[in-house]
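**Student:** Any chance you can model this:
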Amino acid sequence: MNVGESGIINIAEVNNILKALIKDGYTIIGFEIKKSRFDLTPIAVDDPLKLLDPIPLSQYFAYDFARADSSPKFLNSKLRGKKVALFARPCDTRALIELSKLKQVILDDLFIITLECPGRASSKDVVNQIKKENLDPENASGETLADKFTIQIDGKEKILKVKRLDNCGRCVKRAPSISDLSIDLVGDKIRVIVNSEKGKKIMDGIKSETDNLKDARKKYFDGLVQEAEKQREKEINDYLKLSDNERFEKAMKTIEKCRLCGQCINACPVCYCQAHGRCEIQAKRKAKELDDPVLYWLTKMTHMSDICIGCGRCTPVCPVNIPNAFFYDVMNKYVEEEFQYVSGKSKDDLMPRSMKAIKAQKAKS
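**Tutor:** Coordinates of the predicted model:
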């Protein structure tokens, strides 16, 4: 396949792609299943025999890694300086772009396999729904997050009352910012799209069939974006229509619940300070020099305000259900309009708070 072309492969061929990448000197950010199939964690793999077979793409597409884990965070904290191949959602690619600007990762050292992302569901919600149906979650063998959430369990398909995470419902940035291959899970098949010369080279030895799903899948994902645009506009505009006092009171009432646990910081793929054990706000909290939840939360927000990539991981990890991602979406809207900057869109765009951007702004004025 040439750059820009797509084809259909068996899921088993994905491991052959990973084996070829290992042969080319890449370390793979692969998958490890912990307590159950719903509990995926990232692991570094440089031995083909240690690749999970079958590869748990069904879970990864539906839920992502568990808790605060993500490919960019694992890369930055565990595999800096190495040639790495990783799976990434579109929001993960935006994180990689921002991390490269912060001198944390070298994009040329990466082979990026992006997901045609359907959004994410909460694995916790799925397990709870399965139990409500008097079924054993351990008997699940597959899942599909589409217009409805379908689980394959006990040899049958079951529709569960599980929705995409709120942030995924508002996500309109479903195209990757940087990618070598894209994969789209459709039943027991994988659509693969070649996005770079590196991707073309690695696909040379992989068997593929004609992609007869291209138009239907494009229509499906276009529909997701259209629905997300409506949801995003309504939720943000409903908040912005409030008076200044009403917005302030609503925000403060929500933020005051913060326990200063730091899980939102741990989950953020762009907040790299804590990945290397030197996060000041975390240090001050642990030293009990900072105990005000509002100050803690606002410090975190201002720190990340122009580089938030909208992944939404900060919301589901919050023990008191603060909709962190929603407030960042509101902030992102302001940053995009005020500075014409979309975080993670391009490696060539200057961060608004970078010295080059500040000097350029001063020169204009």
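**Student:** going forward, measure contacts between C-alpha atoms and count neighbours the same way
**Tutor:** Will do.
**Student:** need the next SSE after the helix or strand I8 falls within, C-terminal direction.
**Tutor:** Using DSSP states H and E, I8 sits within strand 6-10. Proceeding N to C from strand 6-10, the next assigned helix or strand is helix 12-23, under DSSP H and E.
**Student:** list the buried ones in the very next helix or strand once past that following helix?
**Tutor:** Note on helix 12-23: by DSSP H and E, the next helix or strand toward the C-terminus is strand 27-33. If you call a residue buried by 16 or more other CA atoms under 10 Å, then strand 27-33 has these buried ones: T27, I28, I29, G30, F31, E32, I33.
**Student:** Stretch 217-234 now?
**Tutor:** Under 16+ other CA under 10 Å, the buried positions of stretch 217-234 are F221, L224, V225, A228, E229, Q231, R232.
**Student:** this one as well, want them side by side:
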Amino acid sequence: MEAGSVSVKDFGAKGDGATNDRAAVVSALRASKSIVFPEGDYYLGELGRSIPSTAISLRGGRIRIRSQGRVRLIVNTIEKAVTTVFGVSSVSDLFVGDFEIVDHGGDARQKWRGAVGFMIVGQTGPSSGISFGRVTARNLVAGILVKGRTANRVSGIRVDRLVCEDCYYGVNCQENGDDMVIGSIETTNCNRSYFVYGVTGHRVSVRSMNGAQASADCLIKRYEFDTSDIVLRYFARGTRIKAPHGLVVFEQQPGPGTGAGVIRDVSVDLDVDAEASTGYPVLFRSYTHDGKPDVNQTRNVWDRIRVSGFARTAAQAVMHAEMLPAKRGRLTVRGGLLTDRSVSDAFEVDAVDG
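**Tutor:** This next block holds a predicted model:
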């Protein structure tokens, strides 16, 4: 172990999957910001709106959470609420090793019931230098969720591998969470793999198997702040993929008073074979702030978008646009991907072979 590290078992944790080990883990963190979970199943108790809603808080400075062998962390959300296993705030150097996180009370079919594996918030201050090894999430609302409509930015997030089974989201970034690099998001039977807005600097690879039960599997959106500089590699397979609107969707819905929205500098490389889905592999659309379709001469801008690869669904084209921007941005299409007329009406299209 790292010098100064402590084992949660030295503070009374059993790791037997039945004993509530939450108090022991909290005590270990009070003694040292570098803790180790030996192999085992650690039950962290019931979660709800107030009993508590967060199992473990990680706040401030340099923190190390390591595992030895296979470690599973278990919670039980007992009511329809979004709860949290690890709440993260105001950290400057956080490392989390390999963990499996399970919510016995989570239900991805409901909005919203279950825990978020790692809830990273910017309300109390900025956070940076956040690294994860392999995280496996089961029956969670999201494996990783970043939020905070604030000047305090959460940035510098690195994830080796995120495996999500029967979760609502894989990764969700709500107006916060910049400079994020994820080696692989692997989702099975999840509603949506990747949903981000108001962020910049993402490099993400998504592998979606029999997921995409929501209207879109990867949703790149703009609400209050612009979204930019995203590179997404997207692989999708399965006979139960739905995504009735689109698999990768670029969507804008600026809030009142925020002006025209911008989604810019996004590259998507597709490897999609999902004939059961009626959705377009790539879809562009726009809404007014109150959720009405914004199709004619929208002020919102999509610019410097690049799409490449292979894609097949039940739709007649790979790309479709449901809006007509007043200012047409640039769309670069590689590999002969088939677009419909709506795309050439909405964009200045560059078709590049290869």
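**Student:** Need the TM-score from the superposition.
**Tutor:** After superposition, the two chains reach a TM-score (TM-score structural alignment, normalised by the length of the second structure) of 0.25; 161 aligned residues with a CA RMSD of 7.4 Å.
**Student:** thinking again about what came up before, quick check: strands, which of the buried residues of stretch 217-234 of the first structure are part of them?
**Tutor:** Among those, DSSP state E puts none in strands.
**Student:** Can you pick out the most distant pair from these?
**Tutor:** Using CA to CA, the pair of those lying farthest apart is F221 and R232, separated by 16.1 Å.
**Student:** could you show me where the helices are in the stretch 1-150 of the second structure, in order?
**Tutor:** Secondary structure of the stretch 1-150 of the second structure (DSSP state H, counting those that start in this stretch): helices at 22-31.
**Student:** what helix or strand is R94 of the first structure on?
**Tutor:** Using DSSP H and E, the element containing R94 of the first structure is helix 90-101.
**Student:** Now do that helix: which elements does it pack against?
**Tutor:** Secondary-structure packing of helix 90-101 of the first structure (3 or more CA pairs under 8 Å, 6 or more residues apart in numbering; DSSP states H and E): helix 71-78, strand 110-115.
**Student:** Any idea which of these gets closest to E246 of the first structure?
**Tutor:** helix 71-78 (36.1 Å).
**Student:** can you give me the angle the next helix or strand after that closest one makes with helix 71-78?
**Tutor:** Using DSSP H and E, the helix or strand that follows helix 71-78 of the first structure towards the C-terminus is strand 84-88. With axes from the mean of the first three to the mean of the last three CA atoms, to 10 degrees defining the directions, strand 84-88 of the first structure sits at 150 degrees from helix 71-78.
**Student:** what's the burial count for K359 of the first structure?
**Tutor:** 12 (other CA atoms under 10 Å).
**Student:** which of the residues in the helix holding R94 of the first structure are buried?
**Tutor:** P90, C91, D92, T93, R94, A95, L96, I97, E98, L99, K101.
**Student:** Format those as CSV; extra columns: distance to E249 of the first structure.
**Tutor:** As requested, the buried residues of helix 90-101 of the first structure are arranged in CSV below (distance: CA to CA, whole Å):
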residue, distance to E249 of the first structure
P90, 34
C91, 31
D92, 33
T93, 35
R94, 32
A95, 31
L96, 35
I97, 35
E98, 32
L99, 34
K101, 36
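**Student:** Let's see which of the buried residues of stretch 217-234 of the first structure end up in helices.
**Tutor:** F221, L224, V225, A228, E229, Q231, R232 (DSSP state H).
**Student:** Relative to K362 of the first structure, which of those is nearest.
**Tutor:** The shortest approach to K362 of the first structure among these belongs to R232, at 33.3 Å (CA to CA).
**Student:** just curious, which of the ones in helices among the buried residues of stretch 217-234 of the first structure is nearest to V127 of the first structure?
**Tutor:** Nearest to V127 of the first structure among those, with distances taken as CA to CA, is L224, at 24.8 Å.
**Student:** downstream neighbour of the helix or strand hosting A44 of the first structure in the secondary structure list?
**Tutor:** Per DSSP H and E, A44 of the first structure falls inside strand 40-45. Next in sequence after strand 40-45 of the first structure, counting helices and strands by DSSP H and E, comes helix 57-63.
**Student:** Just list what that following helix packs against, helices and strands only.
**Tutor:** strand 140-145, strand 181-186.
**Student:** name the element P281 of the second structure belongs to?
**Tutor:** Per DSSP H and E: strand 280-286 holds P281 of the second structure.
**Student:** Could you find the closest non-adjacent residue to R222 of the second structure?
**Tutor:** Q252 (4.7 Å; CA to CA, 6 or more residues apart in numbering).
**Student:** quick one: the one you found and K221 touch, right?
**Tutor:** Yes - Q252 of the second structure is within contact range of K221, at 5.4 Å (criterion: CA atoms under 8 Å).
**Student:** hey, what's in contact with both of the two?
**Tutor:** By CA atoms under 8 Å, 6 or more residues apart in numbering, Q252 of the second structure and K221 have these common neighbours: I263.
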